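Asker: no sequence on this one, just coordinates:
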């Protein structure tokens, strides 16, 4: 049976994925080419450093990893920079500790949530206080969790949030959008950070961004997705089109549009890819 990864390795791979995402030009997000949304790359570097040990805490449940990472981040940088990243990466980190394949481990993790996971994740979301959170008729995260498991709460939020949906569909977007985009970029001879940009653009142009939807509505999120698909069609990343991407980056930021969920999924894709490589697995 394939052995699980030690916590130190998981933490290092998580940190590396966070930093690699920052190196890539991702329209509308904070990255090495431009800051935005009252945040700078240094905030995210610090967040990766302080959250890594909590994210990779050996034996910790998913909820505890998310809550610990958020609390460490808020204490260090004073704002939410990585809630979505932690929500996506915590199940992957827990799965990476187990023997067998990573896919088998992830399936087990997603089936074993209990009330403590829900309580910790609800507390983490309240602490992070992400923009556009609003109110929900049931299982509202601004209140103490009263659901029997995190799975039930995520299922309730899944129709309006891609990260919640990931908890209900086995992280399908990572396997159907992220990893194929990364493999295709590498197959075309792209190197980092442009392979990372390719992953981000795959999410941005394929699915409406949940962060934009929370703050500006589902219709605006779909409009941004469609505009991105049209505007970026035919763009050759092999030519490293910095000017064209920065122009779009400026336009999104001028309109207050931050495709943060696309960035979160990009980090999770890089993390998943690194975990698979470290475990010598292929999907």
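Answerer: Cool, got the structure. None of the values given here were measured: they were computed from a predicted structure. Residues are numbered from 1 along each chain as shown.
Asker: going forward, measure contacts between C-alpha atoms and count neighbours the same way
Answerer: OK.
Asker: do you know how far residue 46 is from residue 177?
Answerer: Applying CA to CA, to the nearest Å, the value for residue 46 to residue 177 is 28 Å.
Asker: Please disregard the earlier target; I meant residue 252.
Answerer: 22 Å.
Asker: swap in residue 208?
Answerer: From residue 208 to residue 177 the distance is 13 Å (CA to CA).
Asker: what does residue 187 give?
Answerer: 15 Å.
Asker: So if I had to pick from these two, which one is more boxed in?
Answerer: residue 177 (19 against 11; other CA atoms under 10 Å).
Asker: three-state assignment of the more buried one?
Answerer: helix (DSSP: H, G, I helix; E, B strand; the rest coil).
Asker: Now for it: which residues touch it?
Answerer: Applying CA atoms under 8 Å, 6 or more residues apart in numbering to residue 177 gives the contacts 199, 202-203.
Asker: structure B:
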């Protein structure tokens, strides 16, 4: 079984669109702008980054750098660095002739080298993510001195995206996909499976982007608040009442300039992985 470049490109765009169409408290979505960004910038970013992200001729690092460059040219800001860091390895893995995306992903991650590190360091520098600061080792402002996987390992204790690289995306393939599957099993319509994936990450892990900008106490405070919001949302049956609750939390977080960007990035990656898995096991696609 294998997927074409167009299958992968469309799956990526669909995942990005589903995430931005979901009401994700504190993050940008179609219900409300935030952090000097709007939903259209994210839709545009998904489109222009989809070709380099799915280019079978390029390595993981080349895909990330080219996609960041295309995004900067289109929207002049960082809308998707974390998304690209997570989705590029998934896109490359999905192109292999296998029905097991995570198994193929493990092989893809194991092959990351110094060239990938150089390209990813360059991409991060180009994207200029908020709150990045400096790192005690393997700082992206410097030339990398280790392969990409080793650099990610050094950052994995403080960054959830780096952690995925050294755990074979375990938080996505276990927690994220489980939250998505549970929502589907409960017949949650429309945006709600995406919302529940986002709330899963926000309520289970201090968000790395919040930690970088505001520190661990604020990130943990946000996580605890998200736990309560998730429990209340799950208890509610009326979609409009759910929306009111989430919009109030959204306004509260944005008033404090709190953006759970990493939780949003992990949501896109989960939706992308879910779509890839579905495509690989769909008889019509692979006929």
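Answerer: Here it is on my side, so go on. Fair warning: this is a prediction, and the values are worked out from it, not measured in the lab.
Asker: export the contacts of residue 177 of structure 1 to a markdown table and tack on neighbour count, secondary structure and distance to residue 11 of structure 1?
Answerer: A markdown table is the format used below for those (neighbours: other CA atoms under 10 Å; DSSP: H, G, I helix; E, B strand; the rest coil; distance: CA to CA, whole Å):
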| residue | neighbour count | secondary structure | distance to residue 11 of structure 1 |
| --- | --- | --- | --- |
| 199 | 30 | helix | 22 |
| 202 | 20 | helix | 26 |
| 203 | 23 | helix | 25 |
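Asker: Can you tell me which of those residues is nearest residue 15 of structure 1?
Answerer: Relative to residue 15 of structure 1, the closest of these is residue 199; by CA to CA it sits at 17.8 Å.
Asker: List the buried residues of stretch 170-189 of structure 2.
Answerer: 171-173, 175-181, 183, 188 (16 or more other CA atoms under 10 Å).
Asker: Which residue range of structure 1 does it align onto?
Answerer: Using TM-score structural alignment, stretch 170-189 of structure 2 lines up with residues 172-191 of structure 1.
Asker: Which residues does stretch 263-282 of structure 2 contact?
Answerer: 1-3, 7-8, 11-12, 14-16, 18-19, 24, 27, 80, 82-83, 86-87, 90, 94, 99-101, 161, 172-173, 176-177, 194, 197-198, 201-202, 207, 285-286.
Asker: mind redoing it with 6 Å?
Answerer: Stretch 263-282 of structure 2 is touched from outside by 12, 15-16, 19, 82-83, 87, 99, 172, 176, 197-198, 201-202, with contacts defined as CA atoms under 6 Å, 6 or more residues apart in numbering.
Asker: Counting neighbours, which of those comes out on top?
Answerer: The contacts of stretch 263-282 of structure 2, ranked by neighbours (other CA under 10 Å): first place residue 12, 32 neighbours.
Asker: Give the equivalent position in structure 1 for it.
Answerer: So, by TM-score structural alignment, residue 12 of structure 2 is matched to residue 14.
Asker: next one: residue 198 of structure 2
Answerer: Residue pairing (TM-score structural alignment): residue 198 of structure 2 is matched to residue 200 of structure 1.
Asker: Not counting its neighbours along the chain, what's nearest its match?
Answerer: Distance criterion CA to CA, 6 or more residues apart in numbering; nearest residue to residue 200 of structure 1, sequence neighbours excluded, is residue 266 at 5.5 Å.
Asker: Next: residue 33 of structure 1.
Answerer: residue 25 (6.3 Å).
Asker: for residue 203 of structure 1, same thing?
Answerer: Residue 203 of structure 1 sits nearest to residue 262 (CA to CA, 6+ apart), 5.5 Å away.
Asker: Report the buried residues of the strand or helix carrying the one you found.
Answerer: Counting by DSSP states H and E, the element that carries residue 262 of structure 1 is helix 260-278. By neighbour count on 16+ other CA under 10 Å, the buried set for helix 260-278 of structure 1 is 260-276.
Asker: how much does that helix stray from structure 2?
Answerer: With mean CA distance after the TM-score superposition for structure 1, helix 260-278 of structure 1 departs from structure 2 by a mean of 0.4 Å once superposed.
Asker: Out of the contacts of residue 177 of structure 1, flag the one nearest to residue 126 of structure 1.
Answerer: Looking across the contacts of residue 177 of structure 1 and measuring by CA to CA, the closest to residue 126 of structure 1 is residue 203, at 26.3 Å.
Asker: Quick one: map residue 42 of structure 1 onto structure 2.
Answerer: So residue 42 of structure 1 corresponds to residue 40, using TM-score structural alignment.
Asker: Repeat that for residue 96 of structure 1.
Answerer: Residue 96 of structure 1 maps onto residue 94 in structure 2, by TM-score structural alignment.
Asker: okay, now the closest residue to that match other than its chain neighbours: neighbour count?
Answerer: Closest residue to residue 94 of structure 2 apart from its sequence neighbours, by CA to CA, 6+ apart: residue 101 at 5.9 Å. Neighbourhood size, residue 101 of structure 2 [other CA under 10 Å]: 22.
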